[in-house]
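*Asks:* following is a predicted model, sequence given first.
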Amino acid sequence: MVKRTGEVIMGVIGIVLSALFSIIGIVLNMGMNSPEVMSQIEEGMESDPNLQESGMTAGDMSAFMETAESMGSYLVILGIIASILGIIAVMTIVKNKKPVLSGIMFILAALVVGLGTIGFGFIPGLLFLIAGIMAFVRKPKRTETVY
């Protein structure tokens, strides 16, 4: 029997970090929907001399805000998907039940959070990827039975 402690620990840390992307997305959505936050951001943009010199207009600012708002929903969805895949992978690797299924789920979670966030989810993606590779590679020791 192979102990799968490493895979479980890396999976749980990856799940927590993936869930943080969902929390960040929720905070972004709440901030972009709040009129007070929007007015503070607009005031800060108007008073910043560096932005005025760069030629950023009010239209550019509204496009930036729309992008940030859509990014929030995107981060929430990616975080939830990666967390669910990670939870399934951890549940199937405990007690060495189904290491192949677990490895596939870990690698899918790594792809979702690593590539889906365009590299911002590098750490949880890397943890999921290492756990997935470990799930595939580690095999139980063969014992020879002599009769």
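*Replies:* That came in fine, so what should we check first?

*Asks:* from now on I want contacts and neighbour counts done on CA atoms only, so please keep to that.
*Replies:* Will do.

*Asks:* how about the helices in this protein?
*Replies:* 5-33, 35-47, 49-54, 58-93, 99-116, 122-137 (DSSP state H).

*Asks:* between the ones you listed, which one is nearest to E144?
*Replies:* Closest to E144 of the helices of the chain, according to C-alpha to C-alpha: helix 122-137, at 20.6 Å.

*Asks:* one more structure, for comparison:
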Amino acid sequence: MKRTAEIVMTVIAVIMSGLTALFGVLMNLGMSDPEFAEVMEDEMATDPAMGEMDMTAFMDILAIAGPTMVTVGLVSLVLGVIGIIAIKGNKKPVLAGIMLILAALVIGIGTIGFGFIPAILYLIAGIMAFARKPKVTEQHI
């Protein structure tokens, strides 16, 4: 049985998970630069849409978001790669389904909705891994 649809969706989700981790690395680099953090804080302080938000608390949240994005992106990337390896050649579709659904939960919940698209792709591929069964052929003697 060919598992092309699951593999394609998982590869796209793995790439997007890697981009999420890369975005987290860039956030870490930006927040570690004091000049960038100061300019960003000044820009947000003058933005009328921000209202009277505590900028220090908001910058602390952004400082925590970078490492979280890196961790969540890498964990879901690894789970997705394990899912691809397990489903390639229809070897272990149950293991692949479990890994893909776990990857969907990790990136969907861990990024608080930022990783919505890869989470949906992982979830669909995981459900397909469970639901699609090879056709049973009858042999007559």
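*Replies:* Looks like it arrived, so ask away. Since the model is a prediction, treat every value here as computed from it, not as a measurement.

*Asks:* what residue of structure 2 takes the place of I84 of structure 1?
*Replies:* In structure 2, I84 of structure 1 lines up with V78, judged by TM-score structural alignment.

*Asks:* list the contacts for that match?
*Replies:* By C-alpha atoms under 8 Å, 6 or more residues apart in numbering, no residues touch V78 of structure 2.

*Asks:* residue contacts, L51 of structure 1?
*Replies:* Counted by C-alpha under 8 Å, 6+ apart, L51 of structure 1 has contacts M45.

*Asks:* and if you look at E41 of structure 2?
*Replies:* M55, M59.

*Asks:* now it: how far from L26 of structure 2?
*Replies:* Between E41 of structure 2 and L26 of structure 2 the computed distance is 17 Å (C-alpha to C-alpha, to the nearest Å).

*Asks:* ok, back up a step: switch the helices of structure 1 over to a markdown table; also include distance to T143 of structure 1.
*Replies:* Listed next are the helices of structure 1 as a markdown table, based on distance: least, C-alpha to C-alpha, whole Å:
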| stretch | distance to T143 of structure 1 |
| --- | --- |
| helix 5-33 | 22 |
| helix 35-47 | 65 |
| helix 49-54 | 69 |
| helix 58-93 | 22 |
| helix 99-116 | 20 |
| helix 122-137 | 18 |
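
*Asks:* so which of those gets nearest T145 of structure 1?
*Replies:* The nearest among those, by C-alpha to C-alpha, is helix 122-137 at 23.7 Å.

*Asks:* what is the closest one packed up against?
*Replies:* The contact analysis (3 or more C-alpha pairs under 8 Å, 6 or more residues apart in numbering; DSSP states H and E) places helix 122-137 of structure 1 against helix 5-33, helix 99-116.

*Asks:* of the ones you listed, flag the one that's most buried.
*Replies:* helix 99-116 (a mean of 23; mean count of other C-alpha atoms under 10 Å).

*Asks:* mean deviation, that one versus structure 2?
*Replies:* For helix 99-116 of structure 1, the mean deviation from structure 2 after alignment is 0.6 Å (mean C-alpha distance after the TM-score superposition for structure 1).

*Asks:* where in structure 2 does that helix fall?
*Replies:* The aligned range for helix 99-116 of structure 1 is 93-110, by TM-score structural alignment.
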